[in-house]
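Colleague: Dropping a prediction and its sequence here:
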Amino acid sequence: MKTQVLDTLGEDGLALPAQIEAGLAANDRLKYYFSLLQVARSHADHPDRPSSSLKRERLAAGIHENGLDELVAAARQDGASYRFAGCSHLMSAIMDDARIMAAPADAEKKERLALLLKAIPHAADDKVLGSDIDTITRADDDHGDSLHRLVMDLHKVLNALQVGLAEEKIGGAAAYHLGEGDKDLVRAFMEGVNRTAPLKFDHPGLGTTATRSGTRLIIQNDIGTTDAHVIVVHVEANKVSLTYSDVHLQRLQYFQGLLEPFAVVWSNPNSNQVPTLAGGQPFFLSTATFDVKDNKDLLAYLDHLGSRLVFLIDWNHARKQLRGFLVKEDRSRLLRWAADADVGHRGFLQMGGARLIWSAVETAAVSAVRLGDRLCDVLGTESAYAFVQFVFTTASEGLRARQSDSLIRDRVRAELLNLLHTAGTRLLGTAADHAGYVFEIATAIRDQLVDPRGDTAELKDLTKRARHWEHEADLLVAGVAEAIRRRPELEPVLRLIQAADDATDSLEEATFLLSLLDDHGDRKGLEALQPMATVLVESAQEWVKALNHARHVRRHGLRDDADDFLVAIDRLVALEHDADTAERDVTVAILKTTKDFRSLHVLSKIWHGLGDASDSLKRASLILRDHVVGDVLAA
């Protein structure tokens, strides 16, 4: 391939490999120079903010002029201009490197360069206008041509020429002019790239070239299709360095996280002195350095680095597609999980991204999700997160297994239906937790009546514990109320837990009243209350059972689950009748035995409270029965 290309170029083309090598090195330097101009200008505008010297970036670009590290700190505004020490030299270096990059390019690009170089100020007085900096460094297409725009186009030309000159393919990488031992390093990098490359599916990208320039092995990967999104890796002696730039700080931070398994040292891009593109768009630049322990360490790092690049493709697109389902922190957490689990996000996007989930919502949860709702508000934060994890995994694995799109969509819909049912089950679980507090207070009252304590401190402790249980029960009711706000079809669960909470309130009040009695003087009255309290404890037990059985009832489910639930409800209704009988017996007994009006009043309020609690549990059980029979079994 190399020989054929050189033959067609003629005598002048013999210098092409050297021109490409020099052009790629010039590209690294120009990236640094552009960033240096932008950071220096930003520092001059905001001298009170921290600034970066970009020393790491300079060294990574192979520039050994230490004086450039002082340029940012010394930058000052001078009217409409900016004064940079050494600005004239910097402009000359930019023009020289631009010419080096354009050497192997076609006539059209060389003409573009000539026109753009005419607009670059020579800055003989070390001053440059802000508009000139924009003309040089902007990378968008909205304000006409720019040197930065041309440099990105020239970079693509150099990459294409380099691929054409490749002497061999190593794991898919186009390689030429490699030195001794370089093939093993390129192969390690490509093993990582190829291991995860299928996760990009039909998206272009991950083209890799490798060559040696002096003492450096240079590995370059184009990642995706964005002109500015290219990563260049330099391997030299016992050090690996890469320079990475991005318009998205979050993606840069995400990429940094992907390399955490290795002791990579990054320069800090997250300051107020970040470069900006035209229009104020931030442009973040950072350099990563890894000091190698031995050859095994080097190979492992290159493999890992190569394997992570696919997860940068369309990352910001995926993050935006998740806005309707997860909170901001969970969107970033999910994308990091997808990379760490080698699931990726491209399968999700390949299947339509947000549309994949919304189509499932439209068919499975129309009544549960209203306009403007996020899925995490409907399902709960962790359930929504788990569901989107399932969607990512199902899309990625399904596509790789060549499953049909309809099968993948059906699995997503089925999982959502299951989660929506699970949401109702989870709320019934909360109601069961609430029922536990009803049982605790009822049991404490019964035990106090069966074995009265004369110790005032113990009675106060009982009152305190009952107040705590009642407070915790109220929190559970509030949680269900908030969940039901997003799931109106589950409103019966709120009504039944509110009814049961009336029992909690009545029982907590009864414990307070017990602390007012003199157990010696009111012994007969307290004994009269024992049967009623015992029935109430049994009712609370059956209420807990009924809720736990209800959680397992399904349409077309096991008959025994539904039968156990209905038996518990029937038992609750029967116990309420027993409570009515016990309440009448209490009335007779207390009126016969209690002579003191004060004690009669307090005992009367206690037995009415116990009766109200029993009625509340019966009311709650009937609401639960109607919900299970009418909404769950008949769904």
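Modeller: That came through, no problem. This is a predicted model, so every value here is computed, not measured. Residues are numbered from 1 along each chain as shown.
Colleague: switch to C-alpha atoms for all contacts and neighbour counts from now on
Modeller: OK.
Colleague: Just after the longest helix belonging to the chain, pick out the following helix or strand.
Modeller: Across the chain, the helix with the greatest residue count (assigned by DSSP state H) is helix 405-450. In the C-terminal direction, the helix or strand that comes right after helix 405-450 (DSSP states H and E) is helix 456-486.
Colleague: in that next one, what's buried?
Modeller: 459-460, 462-463, 465-467, 469-471, 473-474, 476-477, 480-481, 483-484, 486 (16 or more other Cα atoms under 10 Å).
Colleague: next up, a second structure to put side by side with the first:
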Amino acid sequence: MAWLLAGAERLVYNAMQAVDSEAFRVGDRLDDVLGEAAASAYLLELLRISSMVLRQQQPVSLVADEAHLLLARMLRQRTFEFDLLAEHAAYTHALAEGLCDALENPGDAAQTQAQVLRAKNWERQADHLLMDARQRAERRARWLPVVDFLTKADDVADALEEATFMHSLTLIHPAPGLPAEVRAALCQLAATTLAAIQDQVKAIEIARHASQRADGPDSELFLQTLWRMLRAERQCDELFRQARTAMVKNLRNAPVDLMLANDLAATLENATDNLLRAGYALRQMVLNKTGMSA
């Protein structure tokens, strides 16, 4: 009853129009901007405030003011963009982890095919998140930095999915698979890539909770994690050379295997190049959003 007397859904519409013309456009849904969990929390808090104000016999107009202030505070604290980044990073991490497992423990034909199909599904899910961000950016300019980051991060996912497929080609009957020395070099390259992606996941989570003033430990931890991720690209350049050396030594008389192994390593190295670009995009996005100093 308090909610209805205070204006019901009109409270929300008016607050959306008043707090941030950039965040909300005509026709936007509250949960599209805040996310379902935050929108639900906002409405529950507004119901509580409505009840409290009316029980204390205060002016009903006070509820509208509280609705504006509450929504403004939630918008400052929103992490919906980071939710999308974290979900995409989770798929990329799964792709890298799956490739490492495939390289370390080559399975039979059925297992290999399952790995390829699983990687393709993860890559498509990551693509859908990028498309979602692009649709949001068409309506709200604040999503443009998210699209910039996800475009580069999606190239990492694409490369990992392609590398998984290439690895499956090295196991097609009657191929015996790659020599242990070559596989070890590829495993090291893949493991370093995985470690860099793990740092990306950490950086996104740190940024999600970073303070607006950026003068606490989160700021320093974010930058340390990010720079560690960026340095991995140089490490992978060297590991790529080492892998090619191992290929020449062990696959000189097997031209098809040499070609596949080299393409696999090059695709992995390309993933780290794209990860570097994604890292710089994430850094710029977070610096702009939180005010952290480099």
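Modeller: Everything's here; your move. Worth saying up front: this structure is predicted, and the values here are computed from it rather than measured.
Colleague: Drop the TM-score for these two in here.
Modeller: Laid over one another, the chains give 0.85 as their TM-score (TM-score structural alignment, normalised by the length of structure 2), with 287 aligned residues with a Cα RMSD of 2.7 Å.
Colleague: Tell me which residues are up against stretch 126-137 of structure 2.
Modeller: Here stretch 126-137 of structure 2 makes contact (Cα atoms under 8 Å, 6 or more residues apart in numbering) with 84, 88, 91-92, 143-144, 146-147, 150-151, 154, 157.
Colleague: Output those in JSON lines, with neighbour count and distance to residue 241 of structure 2 appended to each entry.
Modeller: Shown next, in JSON lines, are those (neighbours: other Cα atoms under 10 Å; distance: Cα to Cα, whole Å):
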{"residue": "84", "neighbour count": "18", "distance to residue 241 of structure 2": "35"}
{"residue": "88", "neighbour count": "25", "distance to residue 241 of structure 2": "29"}
{"residue": "91", "neighbour count": "21", "distance to residue 241 of structure 2": "28"}
{"residue": "92", "neighbour count": "30", "distance to residue 241 of structure 2": "24"}
{"residue": "143", "neighbour count": "17", "distance to residue 241 of structure 2": "38"}
{"residue": "144", "neighbour count": "17", "distance to residue 241 of structure 2": "36"}
{"residue": "146", "neighbour count": "22", "distance to residue 241 of structure 2": "33"}
{"residue": "147", "neighbour count": "23", "distance to residue 241 of structure 2": "33"}
{"residue": "150", "neighbour count": "26", "distance to residue 241 of structure 2": "28"}
{"residue": "151", "neighbour count": "20", "distance to residue 241 of structure 2": "27"}
{"residue": "154", "neighbour count": "25", "distance to residue 241 of structure 2": "25"}
{"residue": "157", "neighbour count": "29", "distance to residue 241 of structure 2": "22"}
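Colleague: now for the helix or strand hosting residue 3 of structure 1, which elements pack on it?
Modeller: Assessed by DSSP H and E, residue 3 of structure 1 sits inside helix 2-9. The criterion is 3 or more Cα pairs under 8 Å, 6 or more residues apart in numbering; DSSP states H and E, and there are no helices or strands that helix 2-9 of structure 1 contacts.
Colleague: Residue 552 of structure 1 belongs to a strand?
Modeller: No - going by DSSP: H, G, I helix; E, B strand; the rest coil, the assignment for residue 552 of structure 1 is coil, not a strand.
Colleague: Please enumerate the helices of the stretch 51-200 of structure 1.
Modeller: 55-60, 71-74, 87-102, 107-118, 130-137, 147-164, 182-196 (DSSP state H, counting those that start in this stretch).
Colleague: closest one to residue 615 of structure 1 among these?
Modeller: helix 182-196 (62.8 Å; Cα to Cα).
Colleague: In the closest one, which residues are buried?
Modeller: Here helix 182-196 of structure 1 shows 182-183, 185-196 as buried, counting by 16+ other Cα under 10 Å.
Colleague: now swap in stretch 214-221 of structure 2 and tell me
Modeller: 214, 218-221.
Colleague: Pick the one among the residues you listed closest to residue 17 of structure 2.
Modeller: Checking the buried residues of stretch 214-221 of structure 2 against residue 17 of structure 2 by Cα to Cα gives residue 214 as the nearest, at 29.0 Å.
Colleague: so is that closest one in a helix, a strand, or just coil?
Modeller: Under three-state DSSP, residue 214 of structure 2 falls in the coil class.
Colleague: and the gap between it and residue 74 of structure 2?
Modeller: 18 Å (Cα to Cα, to the nearest Å).
Colleague: same deal with residue 185 of structure 2?
Modeller: From residue 185 of structure 2 to residue 74 of structure 2 the distance is 48 Å (Cα to Cα).
Colleague: And these two? Which one has more around it.
Modeller: Legend: neighbour count by other Cα atoms under 10 Å for residue 185 of structure 2 and residue 74, higher for residue 185 (21 against 15).
Colleague: can you tell me which residue in structure 1 aligns to that one?
Modeller: Matched by TM-score structural alignment, residue 185 of structure 2 corresponds to residue 528 in structure 1.
Colleague: what about that match, which helix or strand?
Modeller: Short version: residue 528 of structure 1 belongs to helix 523-550, going by DSSP H and E.
Colleague: Residue 212 of structure 1 too?
Modeller: Assigned by DSSP H and E, residue 212 of structure 1 belongs to strand 208-213.
Colleague: just checking, what packs against the very next helix or strand once past that strand?
Modeller: Counting by DSSP H and E, the next helix or strand C-terminal to strand 208-213 of structure 1 is strand 216-221. Applying 3+ Cα pairs under 8 Å, 6+ apart, one finds that strand 216-221 of structure 1 makes contact with strand 208-213, strand 231-236.
Colleague: quick one, which of the ones you listed is packed in tightest?
Modeller: strand 208-213 (a mean of 22; mean count of other Cα atoms under 10 Å).
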